[in-house]
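Asker: Curious how this folds, go ahead:
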Amino acid sequence: MIAQQNSTSTDTEEGEARADALAWQWISILDVILAAPPVSMADGVAIADLLMDSTIGLPISGVHGAKLTAFASLRDLMARQAAQDAADAELLSLFRQWVENESLFDGNPLSDEDASVASDNGKRLMLEIAAIPAHTAIGFSIKIYAREHWLHGSPAGQPATAVRMPDLPPEAVEAVFQRNMFRDALRVMPELNALMGDAALPAEVADV
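Answerer: Just a heads-up that it's a prediction; the model follows:
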């Protein structure tokens, strides 16, 4: 619609009237968009783009009406996001403690006593991670990664934090679930990639 408005000639009265009609139609649509509460951060970015637009946004007419509503909605969205981040802060802290603990096995060989202590600490951290409710996508990604590591361990020659892919037919339901859950977790929480070493999902079976 914006492109149609910009391409409409205003050299004639008819063209000017058409451009005005398109402008009012766009303003009505804009008010509806700005009045809709954003649900995701992507929604928030879209609203922020509209508010900052040099032809229709705040620089033109300031904050009032639908724009004021949109500002309030953005504030509420950011407050909810901050609360969600804080909700899984303990879970994220425990996971990073687990990563640090597991990394002990990647250094010089541990004494039997030190290995036993590290193993007990790893189990304790896993139990705490399992027990704490996840509230965000990051929290669920942590739980997916931790559960798969507990079930399958790490492959030989890879970091102790890496997850071993079970030896299953690529088309097996369990294998499809695992690959795709891992894909989701690694996308949501990119730092998990560094824990996998070279034990990444095989390219030929990553997409099903």
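Asker: use CA for all of it now, contacts and neighbours both
Answerer: OK.
Asker: is it true that Leu34 touches Ala70?
Answerer: Yes - counting by C-alpha atoms under 8 Å, Leu34 touches Ala70, with 5.1 Å between them.
Asker: Need the residues touching each of those two.
Answerer: Ile47 (C-alpha atoms under 8 Å, 6 or more residues apart in numbering).
Asker: Compare these two (neighbour count), which wins?
Answerer: Ala70 (25 against 22; other C-alpha atoms under 10 Å).
Asker: any idea how far that one is from Ala79?
Answerer: Note on Ala70: its distance to Ala79, by C-alpha to C-alpha, to the nearest Å, is 14 Å.
Asker: Please identify which helix or strand holds the nearest residue to Ile129 once chain neighbours are set aside.
Answerer: Closest residue in space to Ile129, ignoring its immediate chain neighbours: Leu91 at 6.1 Å, by C-alpha to C-alpha, 6 or more residues apart in numbering. Taking DSSP states H and E as the criterion, Leu91 maps to helix 89-102.
Asker: Another for comparison:
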Amino acid sequence: MKYGKPVRIGVNGGSLDPVVFDRARQKYSRGKIFQEEQNSKAFVEAMVETSLASVLLAQKLGLSEDYMVLSAKTSRVGEMVFVYRLLALAQKSKVSLHLGLTEAGGGERGIIQSAMALGMLLEQGIGDTIRVSITPRLGEDRTGEVRVAQDILQSLGLRSFRPVVTSCPGCGRTSEDFFQHLAQRVSQAVDQRMTVWKKNTREWSI
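Answerer: Coordinates of the predicted model:
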């Protein structure tokens, strides 16, 4: 508040207040629900309750909603989607929502899970900022997360970062690998030229 900077208010599913979580679990334990489903419903409710309570506390301390970015970190796609849907509905005031699936994993699994979670919410108009959390391979840096985030936004038509290379997946009618090599070379050439194109193009959508 002193420096006029935005503050991210983060609620992490791995460190929920046990009192809030237990209260939610007791609520759902009255019905005949399988334990896993019961825990999931209670978890979502506890995440939403804790998130909204954190926003109210920040407001009482004098932080304007314009300077808040609310993050609710979960590691399951379904739970994340439900948490943010409820937060979007429950907020009387507009606080920016930061989307991100924590502990998404590495490789294709991490990419798929992140794309599913973020894509469903962004398509519904939920979310103001995003973060992709993927475990990098040994020796790799973390810039791959940024590329995945860009691809998600571009696939939904929300941003444009680079030309899209459209290529055939291949089928029984072709036995040569010419198209595979061509698609790979074109994609690599586009990536290599992006820096130059951005410098030489005044109007670049980002």
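Asker: I'd like the TM-score for the two structures, please.
Answerer: Laid over one another, the chains give 0.28 as their TM-score (TM-score structural alignment, normalised by the length of structure 2), with 96 aligned residues with a C-alpha RMSD of 5.4 Å.
Asker: that older thread, next, work out how far apart the residue nearest to Ile129 of structure 1 and Ala131 of structure 1 are.
Answerer: 10 Å.
Asker: And those two? Which one has more around it.
Answerer: More crowded of Leu91 of structure 1 and Ala131, by other C-alpha under 10 Å: Leu91, with 25 against 11.
Asker: Would you check that that one makes contact with Ile138?
Answerer: No - Leu91 of structure 1 lies out of contact with Ile138 (C-alpha under 8 Å); the separation is 9.2 Å.
Asker: Quote the end-to-end distance of stretch 82-101 of structure 2.
Answerer: Terminal residues of stretch 82-101 of structure 2 lie 12 Å apart, using C-alpha to C-alpha.
Asker: quick one, helices of structure 2?
Answerer: 18-28, 35-60, 77-90, 107-123, 143-155, 178-200 (DSSP state H).
Asker: other SSEs contacting the fourth one?
Answerer: Pointing back at helix 107-123 of structure 2 there. Applying 3 or more C-alpha pairs under 8 Å, 6 or more residues apart in numbering; DSSP states H and E, we find helix 107-123 of structure 2 packed against helix 77-90, strand 96-101, helix 143-155.
Asker: ok, 7 Å please
Answerer: helix 77-90 (3 or more C-alpha pairs under 7 Å, 6 or more residues apart in numbering; DSSP states H and E).
Asker: Quick check: buried residues in the helix it packs on?
Answerer: Val77, Glu79, Met80, Val81, Phe82, Val83, Tyr84, Arg85, Leu87, Ala88 (16 or more other C-alpha atoms under 10 Å).
Asker: count of neighbours near Phe182 of structure 1?
Answerer: 22.
Asker: In which helix or strand does it reside?
Answerer: In this structure, Phe182 of structure 1 sits in helix 173-188 according to DSSP H and E.
Asker: Kindly report the same for Ala19 of structure 1.
Answerer: Per DSSP H and E: helix 13-35 holds Ala19 of structure 1.
Asker: Name the next helix or strand downstream of that helix, please.
Answerer: helix 41-52.
Asker: tell me which residues in that next one are buried?
Answerer: Asp43, Gly44, Ile47, Ala48, Leu50, Leu51.
Asker: Can you tell me the closest non-neighbouring residue to the third one?
Answerer: Okay, so that is Ile47 of structure 1. Using C-alpha to C-alpha, 6+ apart and skipping residues adjacent in sequence, the residue nearest Ile47 of structure 1 is Leu34, 6.4 Å away.
Asker: need the contact list for the one you found.
Answerer: Neighbouring residues of Leu34 of structure 1 by C-alpha atoms under 7 Å, 6 or more residues apart in numbering: Ile47, Ala66, Lys67, Ala70.
Asker: Out of these, give me the two with the largest separation.
Answerer: Ile47 and Ala66 (11.0 Å; C-alpha to C-alpha).
Asker: before we move on, the earlier item: any idea how far the residue nearest to Ile129 of structure 1 is from Asn101 of structure 1?
Answerer: Going from Leu91 of structure 1 to Asn101 of structure 1 by C-alpha to C-alpha gives 15 Å.
Asker: Ok, Val32 of structure 1 next?
Answerer: Using C-alpha to C-alpha, we find Val32 of structure 1 at a distance of 52 Å from Asn101 of structure 1.
Asker: So those two - more neighbours on which side?
Answerer: Taking neighbours as other C-alpha under 10 Å, Val32 of structure 1 and Asn101 compare with Asn101 leading, 19 against 11.
Asker: Relative to His149 of structure 1, how far out is that one?
Answerer: Per C-alpha to C-alpha, Asn101 of structure 1 is found 14 Å from His149 of structure 1.
Asker: go on, Val45 of structure 1?
Answerer: Distance, Val45 of structure 1 to His149 of structure 1, using C-alpha to C-alpha: 36 Å.
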